[in-house]
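**Student:** Structure of the sequence below:
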Amino acid sequence: MFIDLAKAFGRFKIWEVVCAAVVPFIFFPLVTIQGSKYSDPRVTSYPAKSTVRDWLDSIVWAVVAALIIRTFMFEMYTIPSSSMEKSLLVGDYLIVSKMGYGPRVPNTPLAFPFVHHTLPWSKTAKSYIEWPQLPYKRLPGTTDIKRNDPIVFNFPAGDTVSEVYQSNVTYYQLCRYFGKDKVMSDKKQFGDIITRPVDKRENYVKRLIAMPGDTLQIIDGVVYINGEIGEQPEEMQHNYIVKITGNGINPSILEKYNITEGYRTAHADELIFNMTGKTAEEFRKLPFVTSVTRRIAPAGTEVSEDIFPNDTTHFKWNADNFGPIVIPQEGTTVKINPENIALYDRVIRAYEHNDMKVKDGKIFINGEETDEYTFKMDYYWMMGDNRHNSQDSRFWGYVPIDHIVGKPVFVWLSIDKNSGKIRFNKTFRFVD
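**Tutor:** Got it, this is the predicted structure:
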């Protein structure tokens, strides 16, 4: 349609056709400003196309169609880490539907096609132009976002990254470890510090655990939503302490039970493995196993600045004992003070773009003193099914609605990262 319209304005050059197809909202206003006249295509004859031009037009059509499908309908995604095992495996190739929750209009419309944030021949060159930036807009979808859905989203803490560490270690973690001044100034160790718009932040996949307005609490590794035990995925994994007779376990045993992560402790007869509850039960029956116990960090121990809200003065939480915490919901108002502001700092500053300062025990938002805040967006709480090997909301907090990309619906290929072989029993399956 846009290509035909460009021709009706007398624009036949390849670059003009490409611009009309890819950025029509910029191309056509410029065409009209330049005074080009519209000719009715039904009564206008156009110059005959050469074979090469015919091929180029076909390629442009194919690229535009693929871009539309990728932007508004489906996108391919590869599982890079084990945070969702055993529900989703490293090496799973997913089809992610954007139509269910409604596709987002791209925040960054001017970008190199079919790549995410970095050009394929470079480790640092951006694949997009930051101007113009469009506001968040989601088109109507076919279903609501629901608790326990697996979801692909843009990593919220990936708004600022170190060129060297990327999202493997967040900029905010680096600032806690080394200090902001060193991170910003030491180019040799950290490289340039890069900011990214929402739709160009790293893609993550986790399970939606809590909805806007839910009260979440984790007690001894068990997730409670609004005071009741939350739904537990069948393939969810935890750390288990395995005590054995002898000095080790034959790798064939680990392969048989599909155990891919583990390590030995300081005790010769003790190992820690990531396992599902079902595998743990089967492991207890092995003749060389003396005990299998789930590893849980007791409340008040293993407290770390890496645990959200990254404030150990006021929040003595860990990955197994956390909360209670209320997930922010659009339109709701909360009381804020210096003791709890860490829970909402990123929401107020980064996601909802306010200027906030804490001074002399008082909170100022956009220059005005206040003791409350009303949320402008809905937020969600995401966790990996591999509970003790997942960087998730327990570490970096809420996921805003404008970061949600879509829902993985189908695994079309699964390749074992160690052997390089196709896992035929995990290929061509729907995602739960």
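
**Student:** drop to CA atoms for contacts and neighbour counts, all remaining ones
**Tutor:** Noted.

**Student:** isn't there a strand covering Val409?
**Tutor:** Yes: the assignment for Val409 is a strand, going by DSSP: H, G, I helix; E, B strand; the rest coil.

**Student:** how many neighbours does it have?
**Tutor:** 18 (other CA atoms under 10 Å).

**Student:** and it, what is it in contact with?
**Tutor:** 94-97, 430-432 (CA atoms under 8 Å, 6 or more residues apart in numbering).

**Student:** mind running it again at 7 Å?
**Tutor:** 95-97, 430-431 (CA atoms under 7 Å, 6 or more residues apart in numbering).

**Student:** and what of Val183?
**Tutor:** 174-175, 190.

**Student:** Show me just the buried residues among those.
**Tutor:** When those are checked for burial by 16 or more other CA atoms under 10 Å, the buried set is 174, 190.

**Student:** quick one more, to check against the first:
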Amino acid sequence: MANTFTLLLIGATALTGLVWLLDSLLLVRFRRQRVLKGESSAGKAFDAETINKLMAEPGWVEQCKGIFPVIAAVLVLRSFLFEPFQIPSESMMPTLLKGDFILVQKFSYGIKEPLNNHTLIPTGHPQRGDVVVFKYPEQPTIDYIKRIVGLPGDRIIYRNKELYIQPACTEGQTPCPQLQKVSQTFLGDYQTDPYPMERFAEQLGPVNHKILKIPVALDQVQNYYHQSGNLQDEWVVPEGHYFAMGDNRDNSKDSRYWGFVPERNLVGKAVFIWISFEFERPEDSAMPGWIPSAVRFNRIGGIQ
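**Tutor:** Prediction:
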């Protein structure tokens, strides 16, 4: 869907821009010639009102020229600066809720061409704890949003609902970092249906954020992505890739299940919730489900 919209936006920009260029270079000349021929036939110069009528652009040209700067600006803004994104699932609770509308900073990880996501100008790399939007590796037409847990070269273990990270050892670093359990502080129960959850504060690099766990849920180790040479619940992040997880740890299809996020799949960093809608209503409500039932103004703000 994201790629389809991008294609439509590029096509509309190209079409309206071509009409604007065609009118500026060619059609306006035809209109001037029409004025000159008319004056020659009449044997006198036309007044300003007549000239304006003869020089007036056709309706379809006027509309294209009016639309072109608007959609060109939208294309530039959406492709290189900020792109709106709607949270479609509960995998990033409690950080992001279904119904949140966020802004993704497109230039955080490189200036990329909008169609194939190829990097044109490198500007940076994800840091541990960043919330990022990326093309789902198994189906790149779908955008996913998760938190970066592992950087290239990191060793990641997720065992008994605990996260362990051994940062990559850089050249010349002595001693190399050791495997450490990521700090988590219990904050209390988080009541949702159908299972009660527990909320924790997790310190992931410089980022302190909240996560959820379902105490009664078992780790689905048998479904984890198995990296050759490692245990089923252990991974070493390849160069040029990242390990991403949802904050709703027992309700997230993430790198534990399908592997790593290639750097070329990165879309941008999620930075701001600009509006948040609630869609909950009684089952017997006559209102369609896609119409918001409330606005959560308290959720507007930056993303941690």
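
**Student:** distance between stretch 388-398 of structure 1 and the chain's centre?
**Tutor:** Distance of stretch 388-398 of structure 1 from the chain centroid (CA atoms, centre = their mean, to the nearest Å) equals 11 Å.

**Student:** And Gln227 of structure 2, how far from Glu138 of structure 2?
**Tutor:** 16 Å (CA to CA, to the nearest Å).

**Student:** More neighbours: which of those two?
**Tutor:** Gln227 (14 against 10).

**Student:** where does that one land in three-state SS?
**Tutor:** Gln227 of structure 2 ends up coil, using three-state DSSP.

**Student:** which ones are touching it?
**Tutor:** Gln227 of structure 2 touches Trp235, counting by CA under 7 Å, 6+ apart.

**Student:** Please apply the same query to the one 5 residues further on.
**Tutor:** Counting by CA under 7 Å, 6+ apart, Gln232 of structure 2 makes contact with 221, 224, 226.

**Student:** Quick check on the residues you listed: which are buried?
**Tutor:** 224, 226.

**Student:** Going by distance to Ser252 of structure 2, which of the contacts of Gln232 of structure 2 wins?
**Tutor:** Nearest to Ser252 of structure 2 out of the contacts of Gln232 of structure 2 is Tyr224 (CA to CA; 12.0 Å).

**Student:** Quick one: map that closest one onto structure 1.
**Tutor:** Aligned by TM-score structural alignment, Tyr224 of structure 2 pairs with Ile307 of structure 1.

**Student:** Surely its match is in a strand?
**Tutor:** No: membership of Ile307 of structure 1 in a strand is not supported by three-state DSSP, which gives coil.

**Student:** And Ile156 of structure 2? What does it align with in structure 1?
**Tutor:** That one, Ile156 of structure 2, aligns with Leu216 by TM-score structural alignment.

**Student:** list the contacts for its match?
**Tutor:** 210, 224-226, 323-326.

**Student:** before we move on, which element is Val74 of structure 2 in?
**Tutor:** Using DSSP states H and E, Val74 of structure 2 maps to helix 59-76.

**Student:** Now neighbour count too, for the contacts of Val409 of structure 1, in JSON lines please.
**Tutor:** Shown next, in JSON lines, are those (neighbours: other CA atoms under 10 Å):
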{"residue": "Ile95", "neighbour count": "21"}
{"residue": "Val96", "neighbour count": "24"}
{"residue": "Ser97", "neighbour count": "23"}
{"residue": "Phe430", "neighbour count": "13"}
{"residue": "Val431", "neighbour count": "16"}
